[in-house]
Every structure is written in C-alpha cells, then in structure tokens.
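Student: Structure for the following, please:
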Amino acid sequence: MAIKLGIFQTEQQVIHAIETLEQEGFTRNELKVLVKDSEHSRRIERQTDVHADELRELVETRSEADDKEAANDILFAGTMTQSPGGVYGAGVAGMMGSGAPYGGMNLLAGRARINENSNIEEALISLGLNGSQASLCRDVIVGGGYVVGVETGAGGGNGGPDPTRSGIVEAVYRHCGAERIL
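Tutor: Predicted structure coming up:
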C-alpha cells in the first residue's frame, strides 16, 4: 500500500493539513503524524484528536522489544588465549566482553549495539515507510520537523489533474504549506 507523506515545519501547518484532509473525507485512522517527541505532539493531538507517533517513543519501544528478542544485537564470540604473563587476548579485536574459561579454552562473548540511526529507520519502516522515505523522515523529525502520512492505495496520475486519493492528499499538502511531498 502506498503512503503519501508531507513534510511540514510548524505545528500549525500540520493541524491545518489534518483538518483539511478530514474535510476531504479522510478519517483519523487513515492519518499518521510523526514527530520527534511529546513536546512536538501535544498541541497537534489536543487540537485534532489524531495520535502523533513520537520518534523517541517508537525507538525506545522497538529497542525494548529487540532487547527481548536480541534481534537488534550483533552477537560475537572468539577464543581467548593466555600469554606467558597471564594476560588474556581476544580473537575478536576492538570488542569488549568477558572471558569465561570453558574446557581449557576461554570464550569471549558479548553484544554490540547497532547505531541509533539504524534503530530510528527501522522504527519508521515498521510504520510502513520504505527505506528512502525512512531515511529522509528520520532527518526531518530529528531536526524538529513534522511528517504527515496518509495511506493512499496504488494511485497514479496520467500527467493531468489527479483525482485519486493520492492526488487529493498531495493537493492538500501543497495547500497547507508542505515543504516537501513524498
């Protein structure tokens, strides 16, 4: 399913876009608002009754789920050897972990976190954005901007006026001052 995204710089633009989209027949359930944190979402939620997904909360929730499943961790292991001076060396360079003797061999095991930007993009992709959309929206939201998204289906124009859901959403975004439309 296609998602039409509008990038806005102010809360007022987002509120105006939501109100206009509702006047065009879109329901609150079809709208998605992405913001940096609760400071950026309060007014929008209060004035529109549309829930705004807070990037900070999405990443924390995703990280907690990933920690439980260890899906967001890179596991590594290597053998440790003992030098004549009694100092251990690891078969995996640059990683910190703990050595545990096992049958005459020491095993080094631990986890390395994938970077924060990857977590942010994964959270946005889980909301239905594609990779390039997630990357751009990450930068916009981290910078304090706002993203409004509407699921539009598989619409497409023929070069003229676009009466499809996608065309209506794009017209609303333009009317409400979107800085960029994806």
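Student: contacts, neighbours, all on C-alpha from now
Tutor: Fine.
Student: which SS class is Gly149?
Tutor: strand (DSSP: H, G, I helix; E, B strand; the rest coil).
Student: Spatially nearest residue to it (excluding sequence neighbours)?
Tutor: Of all residues not flanking Gly149 in the chain, Leu5 sits nearest, at 4.4 Å (CA to CA, 6 or more residues apart in numbering).
Student: elements contacting the helix or strand where that neighbour lies?
Tutor: For Leu5, the element it lies in under DSSP states H and E is strand 3-8. With contacts taken as 3 or more CA pairs under 8 Å, 6 or more residues apart in numbering; DSSP states H and E, strand 3-8 sits against strand 146-151, helix 165-175, strand 180-181.
Student: Alongside the first, I'd like the structure of this one:
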Amino acid sequence: MKHIAIALTGLALLAACNQDPGAPTGKTAETKATACDFDCTLNRHIRAIQKHDFAAFAPTITDRQEVDLIFPDGTLVQGRDAYMKTLKEFLDGGGFDFQYRLVRKQAGADMGYALLDVTQMNEGQPDPSRYYLLLVFALQDGSWRLVHDQNTRLPPVDASAGEGA
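Tutor: The predicted structure follows:
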C-alpha cells in the first residue's frame, strides 16, 4: 500500500510538471505571470505580440520605471509609463503579422535574454520589415519581467536571391 501511495504521488508530480504553463488556470494574468519561468514568460510575451493582446502583454513587463525601448532608428524611449503607452498603441493598432526565428536565448539566475530575427508584414506595405529584436528580462520579486527591448533594422529580404540557384 505504501508503494502505491509513493507511485501515485510521483505520478501527480509528473503530471503537474507536464502542464502547459500558458494554459488558463482561473487565476489572474498577474498571478499566472508569477508562476512562469523564463521560457514561459518569453513565450507569453511573444504570443501576446502576435495576437495584438495588450492585456496578456502587460504582465510580462517590469512594474518598475527602469525599462528601455530602442527603435531601429535609434530613438530611445525610457520609463515604464512611456513604454507601456507606446506598446499599447502598437498592439491595439494591429495591422501587422509578426513572425520570428529564435537566434539565441540564454537565462541565468536573475537575468535572461532572447535575440529574435523578426519579419513583420505591415498592413498597406508591400514588403515586410525585418529587424533583430533583443528582449532582456530580469527576475523581479519572483517573476520574469522585460526590462529592455531593442530593435535593430535588417536589410530587406531579397526575393530574387533564391531564383536560378
């Protein structure tokens, strides 16, 4: 009987570990973000961008004022209030398709980053824009939160490069 109880406990722990961290749990978004590790937070952040979902995006951002956004032209936006206003307008505006390739990702005990190669198709523009997106997250009060968002423009994809090869 003791062995059955141990086996059932092990199965329960294994099942808990295999749950989708992004699955709804009936808790608030703020609480769900707290239970997320680095990879889970990164996935939620990217998924919120792709779905133009500011409500899902907001819990992945630091609650502190120290957050920076650097645009491809070098414009610097500093502070949480300015960052949130800028990204709310961007996400609520929609009209874009965000696709990416993960170039590199690394996380330590309290800092992590992801470098994405992004192709973004914007409504009304014939060609996609391409840029590197560097996202830096810090572990703050038990939650991974974005503290730096940097965009570096890449040359457009040459559609004719693959022809005749």
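Student: So after superposing, what's the score?
Tutor: Here the TM-score for the pair of chains, by TM-score structural alignment, normalised by the length of the second structure, is 0.24; 62 aligned residues with a CA RMSD of 4.5 Å.
Student: CSV for the helices and strands packed on strand 3-8 of the first structure, including mean neighbour count and distance to Ser98 of the first structure?
Tutor: Formatted as CSV, the entries for those read as follows, by neighbours: other CA atoms under 10 Å; distance: least, CA to CA, whole Å:
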stretch, mean neighbour count, distance to Ser98 of the first structure
strand 146-151, 23, 43
helix 165-175, 19, 54
strand 180-181, 15, 49
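Student: among these, which is nearest Ala17 of the first structure?
Tutor: Across those, Ala17 of the first structure has its closest neighbour in helix 165-175 (6.3 Å, CA to CA).
Student: how about the strands of the first structure, start to end?
Tutor: With DSSP state E as the criterion, the first structure has strands at 3-8, 31-35, 52-54, 73-82, 88-90, 98-102, 105-113, 146-151, 180-181.
Student: I'd like to know how far the residue nearest to Ile18 of the first structure when sequence neighbours are not counted sits from Val33 of the first structure.
Tutor: Once flanking residues are discounted, Ile18 of the first structure sits nearest to Thr48: 7.2 Å by CA to CA, 6+ apart. The gap separating Thr48 of the first structure from Val33 of the first structure is 11 Å, by CA to CA, to the nearest Å.
Student: Comparing those two, which residue is more hemmed in?
Tutor: For Thr48 of the first structure versus Val33, neighbours defined as other CA atoms under 10 Å are more numerous around Val33 (21 against 16).
Student: Ala52 is in contact with that one, correct?
Tutor: Yes. The criterion here is CA atoms under 8 Å, and Val33 of the first structure meets it with Ala52 at 4.7 Å.
Student: Which helix or strand contains Leu102 of the second structure?
Tutor: Using DSSP H and E, Leu102 of the second structure maps to strand 96-107.
Student: Which is the succeeding secondary structure element to that strand?
Tutor: strand 111-122.
Student: what angle separates the strand holding Leu5 of the first structure from strand 146-151?
Tutor: 160 degrees (axes from the mean of the first three to the mean of the last three CA atoms, to 10 degrees).
Student: Can you check what angle separates strand 3-8 of the first structure from helix 165-175?
Tutor: 0 degrees.
Student: Strand 31-35 and strand 3-8 of the first structure, what's the angle between them?
Tutor: Using the same axes, to 10 degrees: strand 3-8 of the first structure against strand 31-35 is 40 degrees.
Student: Nearest spatial neighbour of Asn117 of the first structure, chain-adjacent residues omitted?
Tutor: What sits nearest to Asn117 of the first structure in space, not counting adjacent residues and going by CA to CA, 6+ apart, is Arg138, at 7.8 Å.
Student: Can you report how many residues lie near the one you found?
Tutor: Arg138 of the first structure has 23 nearby residues by other CA under 10 Å.
Student: Equivalent analysis for Asp81 of the second structure, please.
Tutor: Asp81 of the second structure: 14 surrounding residues under other CA under 10 Å.
Student: From Met84 of the second structure, how far out is Asp92 of the second structure?
Tutor: Separation of Asp92 of the second structure from Met84 of the second structure (CA to CA): 12 Å.
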